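Undergrad: The following block contains a protein sequence and its predicted model.
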Amino acid sequence: MADLFADTEPQAPAEAEQSEAAPLADRLRPRRLEDVVGQEHLTGPDGSIGRMVAAGKLSSMVLWGPPGTGKTTIARLLAAAVGLRFTAISAVFSGVADLKKVFAEAREHARIGKRTLLFVDEIHRFNRAQQDGFLPYVEDGTVTLVGATTENPSFELNAALLSRAQVLILHRLGAKALSMLLDRAEELEGRPLPVTDDARAALIASADGDGRFLLNQAETLFSVTVDEPLDPQALSQFLQRRVAVYDKDREGHYNLISALHKAMRGSDPQASLYYLARMLTAGEEPLYVMRRITRFASEDIGLADPNALVQCLAAKDAYDFLGSPEGELAIVQACLYCATAPKSNAAYKAAGAAWRTAKETGSLMPPHNILNAPTRLMKDIGYGRDYAYDHNTAEGFSGADYWPEEMAPQTFYGPTERGFEKRIAERMAYWRRLKEGNGQ
């Protein structure tokens, strides 16, 4: 059975000779922290990692970032930079027995003055009990823990573990950093990539910030011989298309739906359509997106445009009837309608205020005059007495007091001056004048 963890001396990353048979991404692994691209906010002199290395002392940390941004490389180079023994395990393949072995070996090395940097890849895949198992070894200094995760540590890691480790955020690699990786690949191979300038730019864009993916694509290009450099169209036919990174039950899911909601709230139909497309092309359930857009129609548009809710429900029915992909156009229509509609959260705020007041005053009886009186006893004690039937008044408005006797009238809903709510505000103001004229 192959080892599930690796144990190397700190000089290994800098001095190990790279085999020509190794993948291009491995052969291009940086040998110094300053060679890591795209993470200068951490590795630079003023960055958290840069300052720790300068001081010669590391604290435990969690490296949080997208795939292919250098988490494993940084961990190896950190051990080398401060002279720690490096051990790596993967939470995907390791269990309790492997952890016990790692901690026992780290304790043995600590007795002879050699501290251990324990790198745990995909640390979020350990369950809560396993994560708690790290705590005593981190606290007593047996290991300096460096965890790597693509998921939000706030959701995936124990609070106790997070309190003992810094969370350092790695950025997805930008076009400049990715271009530097291609330059290094071309220098190592001793020849340029067989692509045009436009195709090179398209190759960088297709990586979506993932340096490892980009280098794997470059390695494929270096392995073939072409008569003419590939243009963007030829490149797209030659290389596989990268699937967007998106976990429907994890943070990417919540990030994109949040972005869609806020773009619609900000009345930006272009950005709204972009985030809708991001979710649907990544495999999100269309009806989930439609439910969220429908919620938006009530929360952020409300009575400023009552037709928004109608549009959303019609889009849901259209999708149910047509299915994918034809029915997705109805979702697009609802999204664009909501993004371009006048906005109001007055109904949303009114609901919150009414709910709070109802919980505080839930035992108060409505006034007797607006209660039904189906029995003689109820009529005798005043139920329904002196009820003003609004339709029998000149204006169709009696101005009666409908609040419990022990409670002053409240104001929950305040319409805005936008869209249809402007007309509602005018109507409410008219009723208020009538009520004041009647001495109410």
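TA: Okay, I see it. Residues are numbered from 1 along each chain as shown.
Undergrad: going forward, measure contacts and count neighbours with C-alpha atoms only.
TA: OK.
Undergrad: continuing past the helix or strand hosting A234, what's the next helix or strand?
TA: Per DSSP states H and E, A234 falls inside helix 232-238. Using DSSP H and E, the next helix or strand after helix 232-238 towards the C-terminus is helix 251-265.
Undergrad: got the angle between the helix or strand that that following helix is followed by and helix 251-265?
TA: Sequence order places helix 269-281 as the next helix or strand after helix 251-265, per DSSP H and E. Counting by axes from the mean of the first three to the mean of the last three C-alpha atoms, to 10 degrees, helix 269-281 lies at 150 degrees to helix 251-265.
Undergrad: and helix 269-281, what does it pack onto?
TA: Helix 269-281 sits against helix 251-265, helix 328-340, with contacts defined as 3 or more C-alpha pairs under 8 Å, 6 or more residues apart in numbering; DSSP states H and E.
Undergrad: related to what we said a few turns ago, packing partners of the helix holding A234?
TA: Judged by 3+ C-alpha pairs under 8 Å, 6+ apart, helix 232-238 is in contact with helix 197-206.
Undergrad: tell me the most buried of the helices and strands packed on helix 269-281?
TA: Comparing those by mean neighbour count (mean count of other C-alpha atoms under 10 Å), helix 328-340 ranks first with a mean of 21.
Undergrad: In addition, the following structure is provided for comparison:
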Amino acid sequence: MSDLFQAAGLDRGAPRPLADRLRPQKLDEVVGQDHLVGPDGALSRLVDAGSLGSLIFWGPPGTGKTTIARLLAGVTKLRFEQISAIFSGVQDLKKLFEAARGRRATGEGTLLFVDEIHRFNRAQLDAFLPVMEDGTITLVGATTENPSFELNAAMLSRARVMTFRALDEEAIGKLLVRAEEAEAKALPLDGEARASLARMADGDGRAALTLAEEVWRSAKPDEVFSAAELQDIVQRRAPIYDKAQEGHYNLISALHKTVRGSDPDAALYYLARMLDAGEDRLFIARRLVRMAVEDIGMADPQALVVANAAKDAYDFLGSPEGELALAQTVVYLATAPKSNAVYVAYKAATALAKEHGSLTPPKTILNAPTKLMKREGYGATYRYDHDEPNAFSGQNYWPEKLGRQTLYQPTGRGLEARIGERLERWAELRRERGE
């Protein structure tokens, strides 16, 4: 129906958002994706070679995925068809494929653009495979989610993934200049406010132009806004973050690795990012406990106490006061001495236990609650360590078939340096006693 209105020219007087009016008409007008559509870009090379093939466009919102798909159809002389996986089902796909087959019979190809393609289930994705293979359609699927996780292997084997990048401040700046040229007036922002608006867009060109429209609507004649005033005027765009998807895993991974890497400033930054995006505070608290045992361990056993206390403090105080306890713990963990010796030893112990099965401990350390067990020698030669010199007997506790093993090897950092000295002294006593 919209195509009929456009053909009749009836849509010309209808209000159109600035982002729609400034949609590029040529590939070289697209900003921020030079690695794809620049002179040596991946898509430019495909177009020059005359062989497009099916593609998956992966990247954040507002980076030009739909626009580039439409422009590719134009330069390759393919019929452009667009659907959204949110509103389409198998019956819709069948109709599209039949129409594409009809066009193909007359020598016209079809570029089918599928927005939010990751929303299709496996059966729906499989429906594309035959028509991709026989050339009925050239598929261009767009997704904001990692295709490795969201699309099946069969589709990925038939389509090339093109990664779109969030627009940097320079690219956003170019869009704002175009907007000013289209509106024939400057944005009423001082330099700091202009830079702040670009940051608010969070790499999304469409969001940048929407924010610009809001600024123009809000400004009185000759009024120029500062960065602080801009914050009051526009509703700040929510960060790109889905607690069930990649953004969630990217930021928690970044937080964990910066703590492990002993960078408290970067760790606080990623913590703030997650809190700002609305992440579950108790999920963060649980991850901090994991960091304490996995990356600090016996180098500073107090780290586990601090991490658990932060969880309790947040439970007690709630937001926003309890978030300071999480921040304090992040700093504590990031600045603590690091050791994964317990983590490594535990994995080694697990592997050893699985490999050797149900070996019986030595009789020395087995209880003898019955006369029969006493006659069998259970516990007969056990030596009570507290009664031994240095409170250390040095007796062998390992199954006879396995022999003594060394799993835990402390580092020379933090408390583990002293623990290592203690273990070496005990090993020396064993050697002296021939144990």
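TA: Structure received. Keep in mind it's a predicted model, so treat the numbers as computed, not measured.
Undergrad: could you dump the helices and strands packed on helix 269-281 of structure 1 to CSV with distance to T43 of structure 1?
TA: Formatted as CSV, these follow (distance: least, C-alpha to C-alpha, whole Å):
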stretch, distance to T43 of structure 1
helix 251-265, 26
helix 328-340, 41
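Undergrad: quick one: which of those helices is nearest A354 of structure 1?
TA: With C-alpha to C-alpha as the criterion, A354 of structure 1 lies closest to helix 251-265 of these, at 23.3 Å.
Undergrad: Where in structure 2 does the closest one align, residue-wise?
TA: Counting by TM-score structural alignment, helix 251-265 of structure 1 pairs with residues 246-260 of structure 2.
Undergrad: That stretch vs structure 1, mean deviation?
TA: The superposed stretch 246-260 of structure 2 is, by mean C-alpha distance after the TM-score superposition for structure 1, a mean 0.6 Å from where its aligned residues fall in structure 1.
Undergrad: Show residues contacting that stretch.
TA: Residues from elsewhere that reach stretch 246-260 of structure 2 (C-alpha atoms under 8 Å, 6 or more residues apart in numbering): 145-146, 240-242, 264, 266-268, 270-271, 273-274, 284, 287, 291, 295, 330, 333-335, 338.
Undergrad: Quick check on the residues you listed: which are buried?
TA: Burial by neighbour count, 16 or more other C-alpha atoms under 10 Å: within these this picks out 145, 241, 264, 266-268, 270-271, 273-274, 284, 287, 291, 295, 330, 333-334, 338.
Undergrad: Helices of the stretch 101-250 of structure 2, start to end?
TA: 122-126, 128-133, 147-150, 153-156, 169-183, 191-200, 205-218, 227-233, 246-260 (DSSP state H, counting those that start in this stretch).
Undergrad: Not counting residues beside it along the chain, what's closest to E299 of structure 1?
TA: Y348 (5.2 Å; C-alpha to C-alpha, 6 or more residues apart in numbering).
Undergrad: which one of the helices and strands packed on helix 269-281 of structure 1 lies closest to Q130 of structure 1?
TA: helix 251-265 (21.9 Å).
Undergrad: ok, back up a step: now distance to P410 of structure 2 too, for the helices of the stretch 101-250 of structure 2, in TSV please.
TA: Compiled in TSV, the helices of the stretch 101-250 of structure 2 are given as follows (distance: least, C-alpha to C-alpha, whole Å):
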stretch	distance to P410 of structure 2
helix 122-126	48
helix 128-133	54
helix 147-150	38
helix 153-156	43
helix 169-183	47
helix 191-200	46
helix 205-218	52
helix 227-233	51
helix 246-260	17
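Undergrad: Which among the ones you listed is found nearest to L78 of structure 2?
TA: helix 128-133 (14.4 Å).
Undergrad: so the closest one corresponds to what in structure 1?
TA: Residue span in structure 1 matched to helix 128-133 of structure 2, by TM-score structural alignment: 134-139.
Undergrad: Stretch 31-39 of structure 2 now?
TA: Stretch 31-39 of structure 2 maps onto residues 37-45 of structure 1, going by TM-score structural alignment.
Undergrad: Stretch 67-76 of structure 2 now?
TA: By TM-score structural alignment, stretch 67-76 of structure 2 lines up with residues 73-82 in structure 1.
Undergrad: what's the mean gap between the matching stretch and the aligned bit of structure 2?
TA: Mean for stretch 73-82 of structure 1 is 0.8 Å (mean C-alpha distance after the TM-score superposition for structure 1).
Undergrad: what comes into contact with that stretch?
TA: Under C-alpha under 8 Å, 6+ apart, the answer for stretch 73-82 of structure 1 is 9-14, 29-33, 36, 53, 56-58, 85-86, 117, 119, 146.
Undergrad: In strands only, show me the residues you listed.
TA: Counting by DSSP state E, the part of these found in strands is R85, F86, L117, F119, V146.
Undergrad: if we can go back for a sec, need the buried ones from the contacts of stretch 73-82 of structure 1 selected in ChimeraX.
TA: Here is the ChimeraX command that selects the buried residues among those (16+ other C-alpha under 10 Å):
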select :10,11,13,29,30,31,32,33,36,53,58,85,86,117,119,146
